[in-house]
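Q: structure for the following, please:
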Amino acid sequence: MKIYPDSIPDWFSNLFKSYHWHGDRKKKTVYLTFDDGPTPIVTEFVMQELDKHGFQASFFCIGDQVAKNPEIYDLVQERGHRVGNHTHNHLDAWTSKKDTYLENVSKCSQLVASKLFRPPYGHLTPKVANTLKEKGYKIVLWDVISGDFDRKRSSVSCLKNLKKNTRNGSVVVFHDSDKAFEKLQEILPPYLKFLKKNGWNSEVL
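A: Just a heads-up that it's a prediction; the model follows:
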């Protein structure tokens, strides 16, 4: 059973305005984001597909993955995309001690020079969030999630969800990970074509 919502309504995100959920609803722009990389083959596939349509994206990187794949991390930025911090070891703030979690964010920051931050699983605690904001981080969540990581969900269902819920200003979550790659190959190309056909452009966060 799916335990995450396909989209986050504005009434909900308005309750937590200190987080970045979406962009300008009046602007024909979406914000494509990819979590958990950089990953050999997968991240390169993503960039190739983005290039086909002239789209740019924001990649929320795991520090440990950057350490293993520095050349791919560098290539992401050379292609004009933006990077963000996704912790060093994909920690869950709900199950980690505050100091341990913040140290992991700091460890990632030694490799990922960015003040963009997305918490793994979208999980944060008030104390962690407040400390990160004091350190100057912009905490980025989302309003549309692709479901590419969910092995029990079909690609048809994921693509239908994306097309249904994308709006002006949407921050859309994908994953450039080995786990998501099979489904990503099936949903990313037609989704990008859908965006282009319907007049959306993309920007980095």
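
Q: from now on I want contacts and neighbour counts done on CA atoms only, so please keep to that.
A: OK.

Q: strands of this structure, residue ranges please.
A: Here the chain has its strands, by DSSP state E, at 29-35, 57-61, 82-85, 116-117, 138-139, 144-145, 171-175, 201-202.

Q: please generate a structure for the following sequence too, so the two can be compared:
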Amino acid sequence: MRIFKYPKWLRRLYPDSIWGIFTSNPILYLTFDDGPCPEITDWILQELRQYNAKATFFCLGKNSKNYPLLMSKIIADGHLVGNHSMRHLNGRKSGTKAFLADVEEAARYTSTTLFRPPYGKLKFKQHNLLKKAGYQTIFWSYLSYDFDLKIPVEKLVEQAKKKIKAGDIIVLHDSEKAFVNMRVLLPEILTYFSEKGFQFKAIPR
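A: Predicted coordinates:
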């Protein structure tokens, strides 16, 4: 079962984390996981510029290390950078010590205390220790499924237009796999919601 719009009761699992921004103003929060990625990141930045849209990029440490110029471009365009771990570890399948070390290693290349767990999965102990270390965990309220190539992109667009609401944190992916769908989905989201008077902002700190 694919859940596009995450239910509010799920937020109780990690009440100190951010799942969405409570606002009645027409604002949306685009986020991009797994980058930076050559060519794709540049394409995303170009699309965002057309709408004066700001976003938050949750970058993998290994990619941030390999592509420092792309990291500089993200920051130069006024976007926010978040930590998405060094090697995209699944917290629930990783030991706490190894998982935290992976996050800390990524922090050397992302220089941020905003953290999004890969797959949205981490143990309560990991979450609590990250909080003590000064990290703010960011989940999401809308998952685009741009990475799921079994879903027709037309359905992804339909679901986005139907279910995204003010204050939503939206997950897209800065990766080669997701680009097949994201290159259609992102322009549709930007155009549709801009015409409805929405602004796109980075997650407030």
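
Q: could you dump the strands of structure 1 to a markdown table with mean neighbour count and distance to residue 98 of structure 1?
A: Below are the strands of structure 1 laid out as a markdown table (neighbours: other Cα atoms under 10 Å; distance: least, Cα to Cα, whole Å):
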| stretch | mean neighbour count | distance to residue 98 of structure 1 |
| --- | --- | --- |
| strand 29-35 | 23 | 22 |
| strand 57-61 | 27 | 20 |
| strand 82-85 | 26 | 17 |
| strand 116-117 | 22 | 16 |
| strand 138-139 | 20 | 16 |
| strand 144-145 | 25 | 26 |
| strand 171-175 | 24 | 25 |
| strand 201-202 | 20 | 35 |
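
Q: out of these, the one nearest residue 50 of structure 1 is which?
A: Of all the strands of structure 1, the one in closest proximity to residue 50 of structure 1, counting by Cα to Cα, is strand 57-61 (7.9 Å).

Q: who touches that closest one?
A: Applying Cα atoms under 8 Å, 6 or more residues apart in numbering, the external contacts of strand 57-61 of structure 1 come out as 31-38, 50, 76, 81-87, 112, 117-118, 202-205.

Q: please repeat the previous calculation with a cut-off of 6 Å.
A: 32-37, 81-86, 204 (Cα atoms under 6 Å, 6 or more residues apart in numbering).

Q: hmm, back to that, dump the strands of structure 1 to JSON lines, plus distance to residue 123 of structure 1.
A: Converted to JSON lines, those look like this (distance: least, Cα to Cα, whole Å):
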{"stretch": "strand 29-35", "distance to residue 123 of structure 1": "14"}
{"stretch": "strand 57-61", "distance to residue 123 of structure 1": "15"}
{"stretch": "strand 82-85", "distance to residue 123 of structure 1": "14"}
{"stretch": "strand 116-117", "distance to residue 123 of structure 1": "12"}
{"stretch": "strand 138-139", "distance to residue 123 of structure 1": "11"}
{"stretch": "strand 144-145", "distance to residue 123 of structure 1": "15"}
{"stretch": "strand 171-175", "distance to residue 123 of structure 1": "15"}
{"stretch": "strand 201-202", "distance to residue 123 of structure 1": "26"}
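
Q: for residue 119 of structure 1, see how far away the residue mapped onto residue 35 of structure 2 from structure 1 is.
A: In structure 1, residue 35 of structure 2 lines up with residue 37, judged by TM-score structural alignment. Separation of residue 37 of structure 1 from residue 119 of structure 1 (Cα to Cα, to the nearest Å) stands at 14 Å.

Q: of those two, give the one with the bigger neighbour count.
A: Between residue 37 of structure 1 and residue 119, residue 37 has the larger neighbour count (other Cα atoms under 10 Å), namely 24 against 21.

Q: how much space between that one and residue 54 of structure 1?
A: From residue 37 of structure 1 to residue 54 of structure 1 the distance is 21 Å (Cα to Cα).

Q: and what of residue 85 of structure 1?
A: Taking Cα to Cα, one finds residue 85 of structure 1 at 24 Å from residue 54 of structure 1.

Q: same question, residue 26 of structure 1
A: Distance from residue 26 of structure 1 to residue 54 of structure 1, counting by Cα to Cα: 21 Å.

Q: do residue 161 of structure 1 as well
A: 23 Å.

Q: in terms of neighbours, single out the busier of the two.
A: Taking other Cα under 10 Å, residue 161 of structure 1 and residue 54 do not tie; residue 161 has more neighbours (17 against 12).
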